[in-house]
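Peer 1: Please work out how this folds:
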Amino acid sequence: MESFPSPTLWAIPFFVATVAGEWLWSRKNRHIRYETKDAMTSLLLGTGSLVAGVLTGGMVLALSLWVYEYRLFDFAIGWPHALWLIPLAFMLDDLAYYWFHRTAHRVRWFWAAHVIHHSSQHYNLTTALRQTWTGFFALSFIFRMPLFFLGFPPALIFFLAGVNLVYQYWIHTEAIDRMPRWFEAVMNTPSHHRVHHATNPRYLDRNYAGVFIIWDKMFGTFEPETAEEKIQYGIIKNLNSYNVLWAAFHEWIGIFKDLWSAPWRYKLNYLIKPPGWSHDGSRESSETIKKRWAKQERAAWQNMTLSSSAADQQVARLPDG
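Peer 2: Purely as a prediction, here's the structure:
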């Protein structure tokens, strides 16, 4: 089995240098927001994620190798096959990430592990480091298993997944407005990803891409950033706490409480329904929030249209001259 370096470990000095640079820049530019306690929480959560990865990585690798034993094809990584194999593997891995990411927002079980990444109300490079501690427990790794079954070597996919993760680091910033038009059309960018981290109804459950924004455009989940609306970051019900353990486990605790108290016929739904779902309708999910917002937008548009029509009629009644 081939071996590859870990892109995330190699990138740590780059992470440290750029976080320091962005923080210094934020001292002069009020548009870039840093809050010391929030940033420290993000860094601690990132460190905890590295530890969790070390503790569970062996089990993920063992399972991946087991699936790989039953592969449909044998792909050789050597020259010249690498010229087409590695780009293909990178594209398919990014597609797998898209569906993982989309599921992580639409199924509460997976959201319980992923929510940690969205729990900051600030958007800067430290937010990118706010990663899950419980991804293994949530079975997040299953989305890449089909790639091993197809015949892509696990070592290659893990390496490319690391490259994917490192790419996503730089898009967690407000220091960059827009990239060139051609780049924005194909790649995930700070502008696209700011939308993903927003809690504004317009932006909820949009832009799941890792590297290529084309997946969102293909599957109907793309939403462009607009200058008309200031982005609010965080989650629907913000933590209002810098407690690292609470940030890492609060949604799992919430699931446990719901499973304990809910009627039997609803218990499974608290695992597989979207975040915010409740059997009695007492909570709000992203769907209900977006529907209410869309209704308000339609009502505002209708009122504006009626007002414009009434004004036109008034003008029409004015005498000539």
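
Peer 1: C-alpha from now on. contacts and neighbour counts both.
Peer 2: OK.

Peer 1: now the strands for the stretch 51-200 of the chain?
Peer 2: Counting by DSSP state E, counting those that start in this stretch, the stretch 51-200 of the chain forms no strands at all.

Peer 1: And the helices in it, which stretches?
Peer 2: 82-106, 108-114, 125-128, 145-150, 154-169, 181-186, 190-196 (DSSP state H, counting those that start in this stretch).

Peer 1: Which one, of those, ends up nearest to residue 76?
Peer 2: Closest approach to residue 76 among the helices of the stretch 51-200 of the chain (CA to CA): helix 82-106, 7.6 Å.

Peer 1: on that earlier part again, tell me which of the helices of the stretch 51-200 of the chain sits nearest to residue 3.
Peer 2: Smallest distance to residue 3 across the helices of the stretch 51-200 of the chain (CA to CA): 6.0 Å, for helix 154-169.

Peer 1: next up, for comparison:
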Amino acid sequence: MDMSHIPDLITPAIPVFVITIIAEALWVKRQRAEAGVTLKGHTWKDTLASISMGLGSVAVGVGWKVVAFAGYAGLYHLTPLRMGSGPWAWVLLFFLEDLCYYAFHRVHHESRLFWASHVVHHSSQHYNLSTAVRQTWTPMTGWVFWVPLALLGFSPEMIVTQQAVSLLYQYWIHTEAIHRLPRPVEWLFNTPSHHRAHHASNAVYLDTNYAGILIIWDRLFGTFTPEVERPVYGLTKNLSTYNPVRIAFHEFAAIARDVARPGPLGQRLGYVFRNPAWKPKTAQAPEAPPPVEAAHPSP
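Peer 2: Below you'll find the model as predicted:
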């Protein structure tokens, strides 16, 4: 397939990513020096690791985009439905694609096999624009979530364009430089405040705020949590490496180790598909026995 027919909004934006990452790092450094603002900021090792992950993701995406686009095209030609390409089709696609992203994002947090791909994006203990480009090298787990759009009759070109619009929108919300936006914006859209909570490892924030562009899906489906306490960024068990290869594949390796353990098939499948925090009952700490009441002599 000729790649020239596949819309690409991400690659032309790479220079903007680089410029804004540098500008943000300089701004945070100045804020710290002048006002002692407690922002997490950048460290050069972490930022370089994020940029390396982003460049690797772009490289993998060159080939994967062809496969994904071909899959959408095949389904599009199978369905009798046609949504057209008029303004109302784009409006409907905006909402439906964002709902598909919500489903994609939620499953990638709640099922370990999918989390193994997505965990890359959450592996930094910093929160800045470079975190936005810390992307997976295994995007194959996401394709199925946008299949309904092709079956509804949206053209492959429209689907991948709207996917790119969503990713570009999500770039700017990875920052501590913006505190809160006006209330109507915070109520309708995903914002830096909402997404900071999503990237936090605080117990109150876990598995919340899956939004792409619109926060309304989280409000509707009960997964919304406002930013109420200072976020602690990263994983519940953080990595101690900046090696891009280990960042990209560490959770897949952990799944393989768990599956190799002795145990029934159900347990092995649980390690693969259940919640990333799931453990079989035999691996959980036993509950403490109830206290024994002291015996009292009969009167």
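
Peer 1: Against residue 5 of structure 2, how distant is the equivalent of residue 215 of structure 1 over in structure 2?
Peer 2: Using TM-score structural alignment, the partner of residue 215 of structure 1 in structure 2 is residue 217. To residue 5 of structure 2, residue 217 of structure 2 is 32 Å away according to CA to CA, to the nearest Å.

Peer 1: between those two, who's got more neighbours?
Peer 2: Taking other CA atoms under 10 Å, residue 217 of structure 2 and residue 5 do not tie; residue 217 has more neighbours (21 against 10).

Peer 1: Was I right to think the more buried one contacts residue 102?
Peer 2: Yes: taking CA atoms under 8 Å as the definition, residue 217 of structure 2 is a contact partner of residue 102 at 7.1 Å.

Peer 1: circling back: mean neighbour count and distance to residue 288 of structure 1 added to the helices of the stretch 51-200 of structure 1, as JSON lines?
Peer 2: Below are the helices of the stretch 51-200 of structure 1 laid out as JSON lines (neighbours: other CA atoms under 10 Å; distance: least, CA to CA, whole Å):
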{"stretch": "helix 82-106", "mean neighbour count": "18", "distance to residue 288 of structure 1": "13"}
{"stretch": "helix 108-114", "mean neighbour count": "25", "distance to residue 288 of structure 1": "16"}
{"stretch": "helix 125-128", "mean neighbour count": "26", "distance to residue 288 of structure 1": "27"}
{"stretch": "helix 145-150", "mean neighbour count": "19", "distance to residue 288 of structure 1": "33"}
{"stretch": "helix 154-169", "mean neighbour count": "20", "distance to residue 288 of structure 1": "29"}
{"stretch": "helix 181-186", "mean neighbour count": "12", "distance to residue 288 of structure 1": "30"}
{"stretch": "helix 190-196", "mean neighbour count": "23", "distance to residue 288 of structure 1": "18"}
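
Peer 1: got a list of what residue 173 of structure 1 touches?
Peer 2: When contacts are counted by CA atoms under 8 Å, 6 or more residues apart in numbering, residue 173 of structure 1 touches 32, 123, 124, 125, 190, 194.

Peer 1: try 10 Å this time
Peer 2: By CA atoms under 10 Å, 6 or more residues apart in numbering, the contact list for residue 173 of structure 1 reads 22, 32-33, 122-128, 189-191, 193-194.
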